[in-house]
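>>> quick one: sequence and predicted model below, then my questions.
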Amino acid sequence: MNSKLTYNKIFRKAVIACLILLFLFATLCTCKKDDTQNSKLEKINLNIKKSDGTVVPVKTELAKTREEQAKGFMHRKNIPSGTGMLFIYTKDTKLAFWMKNTPTPLSIAFIDSTGKIREIFDMTPFSTASIKSTYSVRYALEVPKGWFAENDITCGDILDISKLK
């Protein structure tokens, strides 16, 4: 009789341990979600027109306020290809960006008030070095590092800003 009770206790403990492991596994699997889904920023689909006429879509989050712009992609670990964040300013100005608290490597395009890409730079995770625009610009578009190069997007290409007005 004692061996049956011992067996039942062991069985219950094993079932409980399996349930705990299953719960932990399910929790960990949901943690690697696309971080952009959690963003409360307004989202909009924009297009970049290349010099050869080809159009490249980019799903963007819009950073319009100082608070949104200060936070940017900080603490985001997963930024899918084809997505980005567009920083919108009310007037043309020289901009400076850094990567403090940003674990994901990014590329940034500085864009003038007509939508023309003036400069593109790669940025290093967690760096506090400033990446500065040479020109006065109205917008900055951050995307995963290398996305501009992978899509052959270069200076002179045009971001269609008509949806922003």
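Perfect, thanks for sending it. Numbers count the residues shown, from 1 in each chain.

>>> going by C-alpha atoms from here, please, whenever you check contacts or count neighbours.
Will do.

>>> ok, how many other residues are close to Gln69?
Using other C-alpha atoms under 10 Å, Gln69 is surrounded by 17 other residues.

>>> show me what contacts Gly151?
I think there's a mix-up here, since residue 151 is Asn and not Gly. Counting by C-alpha atoms under 8 Å, 6 or more residues apart in numbering, Asn151 touches Val56.

>>> please enumerate the helices of this structure.
Assigned helices in the chain, in chain order: 2-31, 66-71, 147-150 (criterion: DSSP state H).

>>> got a markdown table for those, with distance to Tyr89 too?
Shown next, in a markdown table, are these (distance: least, C-alpha to C-alpha, whole Å):
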| stretch | distance to Tyr89 |
| --- | --- |
| helix 2-31 | 33 |
| helix 66-71 | 9 |
| helix 147-150 | 22 |
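
>>> wait, which of these is closest to Ser133?
Smallest distance to Ser133 across those (C-alpha to C-alpha): 15.8 Å, for helix 66-71.

>>> here's the one I want to compare it with:
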Amino acid sequence: MKNFSSQTSDSRQYGWRAMALAAATLLGLLGTAPAMAGDQGQPQMNLRRTDLTAGMYRIDTQLAVTERQREIGLMFRKEMPQQEGMLFVFEVPGVQCFWMRNTILPLTAAFVADDGTIVNLADMQPMTDDSHCSAKPVRYVLEMNQGWFAKRGIKAGTKLGGAPFGRQ
């Protein structure tokens, strides 16, 4: 840290003014950006959607494709219809880890390979920072209400269908 005590009061005052001006400019620039869901504790409800299938079951799926959309995920949602989920789409396969900070709903994450095969499932408790990771590198993670997969007998090895996986 730089010690400002050896400077004159005029140079200190100038330095603080310059920093204040820079901060104001930055805040002004940030303030012109549209507010996104999640910034104020609001759920994101208007993401692009696609239909996925798991055997005979249809899943109405919101797509979280940008970094910001993935960061917010299902945070702040108070309810979600049983046939609805969120598919997190990453640019390249990797070991994906999820937590439940600011997420009110109990969820199950299905870590999904490029061909639509569920690699592993993880039940996640609300409002925790516990980490839940894919067993191997994946590009997709599908979050559903906790129990949805189990009630339908869907487990690791099940193939999902839909546009992201090249199968309808």
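Thanks, I have it. Note that the coordinates shown come from a computational prediction; the quantities given were computed from them, not determined experimentally.

>>> okay, the helices of structure 1, which one's buried deepest?
Highest mean neighbour count among those (mean count of other C-alpha atoms under 10 Å): helix 147-150, with a mean of 15.

>>> what secondary structure does Ala24 of structure 2 sit in?
Of the three states, Ala24 of structure 2 takes helix according to DSSP: H, G, I helix; E, B strand; the rest coil.

>>> number of residues surrounding the equivalent of Arg49 of structure 2 over in structure 1?
Arg49 of structure 2 maps onto Lys43 in structure 1, with residues paired by TM-score structural alignment. The number of residues packed near Lys43 of structure 1 is 17, by other C-alpha under 10 Å.

>>> for Lys49 of structure 1, see how far away the residue nearest to Lys43 of structure 1 when sequence neighbours are not counted is.
Of all residues not flanking Lys43 of structure 1 in the chain, Glu61 sits nearest, at 4.4 Å (C-alpha to C-alpha, 6 or more residues apart in numbering). For Glu61 of structure 1, the distance to Lys49 of structure 1 equals 19 Å [C-alpha to C-alpha, to the nearest Å].

>>> higher neighbour count, these two?
Counting neighbours by other C-alpha under 10 Å for Glu61 of structure 1 and for Lys49 shows that Glu61 has the greater number, 22 against 19.

>>> quick check, central residue of structure 2?
By C-alpha atoms, centre = their mean, structure 2 has its centre lying nearest to Arg70, at 2.5 Å.

>>> could you point out the longest strand of structure 1?
Longest strand in structure 1, counting residues (DSSP state E): strand 83-93.

>>> from the rest of the structure, what touches that strand?
Residues outside strand 83-93 of structure 1 that contact it (C-alpha under 8 Å, 6+ apart): 58-64, 69, 72-73, 112-113, 135-144.
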